[in-house]
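missing the sequence, but the structure's below:
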């Protein structure tokens, strides 16, 4: 890489690496097909290697000339570059996929060399992943829907090296539910610590990207959070997110107790009304588990005013508010990648991985069950603030 001085020369290095890697894989495919490695004569059926055929395939960056290996029987059908196929899956996507799982540049280099016997320099891998920053920036600034039925606002802590010191920072996440019921990651933001003032900046950013109204905001119990939301979206109904309360509650118990505690808490927030929910909370407090964990009872009592209003909603709407799958899926994806890394060398490195991990996770986000029924009740609650959709 020391001789690479221009973008054109770098592109040439990319092409040669791809060519070597693809041809190695094709040779490995032929070995598996024949049943014996190069230099060991013919296979048991008499079939043997028979040179190569030149072929040019298209990649994301342009044409890539290849030497496709042949066999004498003509029965070899390569999987990586199939016959008749002129476009090859991108090498860059393989690198980005592995990077999104939390592999460092050095780990990626070792993985690619082990799999394909091709040495890929860290500079090349970094160049591939750096290209994601522009894509992430465009994604972060993309226009959004004018109205979201609900938006979940959540934070996750990450370690980033800043000025020589590894310090904790907060990833601010916003997950929206469109009028169609589809879930969408609206964006992520990095800050030194979680606070209502920064959340207000996040909401102003959403407004600047086209959001005109948010019907329901689901938040944690951060002081000043409702005021920060109403400063930007004054008509938004703010609810304490049950996901946060359940998460905080389960963090207080050991793994053996988690299933029983989760079941008891479900009886509280799925009760048919506020009175029934309050009764369920009292029964929990008096139970052996509740007696063993009075801190959980105190937590729910402290945040009761934030969750009680939602208990008046029809069950179809409450299913939407209590749906934990999407936000928990995002958290699991991010935690898995972050755990592999430990900490990031810079904010840019964190942004690259977060964007790729979120992009992969967003593919798995679906539409809530019974969405049509829920939307009918939401229209009754919010009237003409709910836009029509097809």
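Sure thing, it's come through. Just so we're clear, the structure is a prediction, and the values are computed from it rather than from any experiment.

all contacts plus neighbour counts: C-alpha atoms, from now on.
OK.

Can you report how many residues neighbour the closest residue to residue 347 other than its chain neighbours?
Using C-alpha to C-alpha, 6 or more residues apart in numbering and skipping the chain neighbours, the partner closest in space to residue 347 is residue 160 (6.5 Å). For residue 160, the neighbour count with other C-alpha atoms under 10 Å is 23.

What of the one 5 residues further on?
Residues near residue 165, counting by other C-alpha under 10 Å, number 10.

how about it, what does it touch?
Residues in contact with residue 165, defined by C-alpha atoms under 8 Å, 6 or more residues apart in numbering, are absent; none qualify.

by contact count, what packs against the host helix or strand of the residue nearest to residue 347?
Assigned by DSSP states H and E, residue 160 belongs to strand 147-162. Counting contacts by 3 or more C-alpha pairs under 8 Å, 6 or more residues apart in numbering; DSSP states H and E, strand 147-162 is packed against strand 165-177, strand 213-219, helix 325-341, helix 347-362.

want to compare, so here's the second one:
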């Protein structure tokens, strides 16, 4: 029989420094007493309304996990076996979902299963196995699937597209997989991740399927797409969104260029390259590019030809004012998301399957999205100017 909770002893224990929660806590016996009393009340209510003759039939002991510590619960039974308690169901082993919420919170900031287990042990005096942590975090997977298929807005002013790579076990060996991330600014100027896709290799062909998925989920128009220099990327975008302006990442272009410049010339080459990408206008940039070619064209024709070949998609940003240029000339916005992904996954050398990777990245997305509550700086001005540059494209969705 449960002993009544001794409030005088609890007060003495609290004054002596004993913990309110966790293993052997002050509140543990009180939680047990209140829970058993509530279950008894549920059973009596059930018996009072049972159309069949029925009565109490003893108790079944079960261990319950709770933030105030584990306790042995004496769950009441009825003779007919028709009693279904609501507070703690027959196969339930936790009193609240607080522990699960804590586990998911720690998981979403990249803590290892071992560290999660240790923290839960320290906080609640409970031992949470790796299998339990995995089972709890697996609850994110159906939510992730629904999120990947959710309907999207019809118009997005700006979208950044990029990929990050991870090792994932497949058929007994670890292979490199590309995670495709699509980050957008919606009509309110707030960041929103539109999708997360996984494929073996990054390529324009797979990006085509990703963009087709966006279109199928309701996206009808994107004004500006900011991407890296992947071959065939602008063509893939144009095939699904023919009116979208594709801006190649200037920072990617600079980095790729410097790979082919001798180390002894890099400082001087960068000084001559800077007037190209920092020019006040496209015309000034083209003059600076001509000067760059005149000086360095013989030594590094591959680099100069790359800028010439990609100039159409590299130079779109020059026609915009500074506050729009800063947003679109680089894919830094989506790369910042990938930096957060790397923080989450830095303790993981590789992943046993695709779901284990995607559920962790999705947990990170939920964390990041909670912080994206405000529009970017000067968004009202940016949007009004974009509406002018892309005349008529936003009329159906602007709230005027």
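Structure received. As the structure is a prediction and not an experimental result, all values here were calculated from the model.

re the thing from before, ok, now how distant is the residue nearest to residue 347 of structure 1 from residue 331 of structure 1?
Distance check for residue 160 of structure 1 against residue 331 of structure 1: by C-alpha to C-alpha, to the nearest Å, it reads 18 Å.

Tell me how far the strand holding residue 160 of structure 1 lies from the chain's centre.
On the basis of C-alpha atoms, centre = their mean, to the nearest Å, strand 147-162 of structure 1 is displaced by 12 Å from the centre of the chain it belongs to.

swap in stretch 206-218 of structure 2?
Its chain's average C-alpha position is 19 Å from that of stretch 206-218 of structure 2, according to C-alpha atoms, centre = their mean.

okay, the strand holding residue 160 of structure 1 sits on what stretch of structure 2?
Following TM-score structural alignment, the partner segment of strand 147-162 of structure 1 in structure 2 covers residues 155-170.

After superposing both structures, state the mean offset of the matching stretch relative to structure 1.
In the superposition with structure 1, the aligned residues lie an average of 0.8 Å away from stretch 155-170 of structure 2, counting by mean C-alpha distance after the TM-score superposition for structure 1.

and that stretch, which residues are buried?
Neighbour-count burial for stretch 155-170 of structure 2, counted by 16 or more other C-alpha atoms under 10 Å, picks out 155-169.

cool, and stretch 312-328 of structure 2?
By neighbour count, and taking 16+ other C-alpha under 10 Å as the criterion, the buried residues in stretch 312-328 of structure 2 are 313, 314, 315, 316, 317, 318, 320, 324, 327, 328.

just stretch 168-187 of structure 2 next, same as before
Within stretch 168-187 of structure 2, the residues that count as buried by 16+ other C-alpha under 10 Å are 168-169, 175-187.

And for stretch 186-206 of structure 1?
Within stretch 186-206 of structure 1, the residues that qualify as buried are 186-190, 194-196, 198-200, 202-206, counting by 16+ other C-alpha under 10 Å.

What ranges does the stretch 251-400 of structure 2 have for its strands?
Counting by DSSP state E, counting those that start in this stretch, the stretch 251-400 of structure 2 yields no residue ranges for strands.

Tell me which stretches of it form helices.
266-277, 282-296, 301-314, 322-328, 332-345, 354-371, 379-389 (DSSP state H, counting those that start in this stretch).

Now distance to residue 125 of structure 2 too, for those helices, in a markdown table please.
Compiled in a markdown table, the helices of the stretch 251-400 of structure 2 are given as follows (distance: least, C-alpha to C-alpha, whole Å):
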| stretch | distance to residue 125 of structure 2 |
| --- | --- |
| helix 266-277 | 58 |
| helix 282-296 | 65 |
| helix 301-314 | 58 |
| helix 322-328 | 48 |
| helix 332-345 | 26 |
| helix 354-371 | 25 |
| helix 379-389 | 49 |
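
tell me the contacts of residue 98 of structure 2?
Shown in contact with residue 98 of structure 2 (C-alpha under 8 Å, 6+ apart): residue 67.

Which residue in structure 1 aligns with it?
Counting by TM-score structural alignment, the partner of residue 98 of structure 2 is residue 90.

cool, and residue 280 of structure 2?
Taking TM-score structural alignment for the superposition, residue 280 of structure 2 sits opposite residue 272 in structure 1.

quick one: secondary structure of residue 105 of structure 2?
Reducing the assignment to helix, strand or coil with DSSP: H, G, I helix; E, B strand; the rest coil, the entry for residue 105 of structure 2 is helix.

That one: how many residues sit nearby?
The tally of other residues near residue 105 of structure 2 (other C-alpha under 10 Å) stands at 17.

Skip the chain neighbours and tell me the closest residue to residue 160 of structure 2.
Skipping the residues right next to it in sequence, residue 160 of structure 2 comes nearest to residue 226 by C-alpha to C-alpha, 6+ apart, at 4.7 Å.

got the angle for the strand holding residue 160 of structure 1 vs helix 371-382?
Between the axes of strand 147-162 of structure 1 and helix 371-382, defined by axes from the mean of the first three to the mean of the last three C-alpha atoms, to 10 degrees, the angle is 100 degrees.

angle of strand 147-162 of structure 1 against helix 315-322?
For strand 147-162 of structure 1 against helix 315-322, the angle between stretch directions is 10 degrees (the same axes, to 10 degrees).

which position in structure 2 aligns with residue 228 of structure 1?
Taking TM-score structural alignment, residue 228 of structure 1 has residue 236 as its aligned residue in structure 2.
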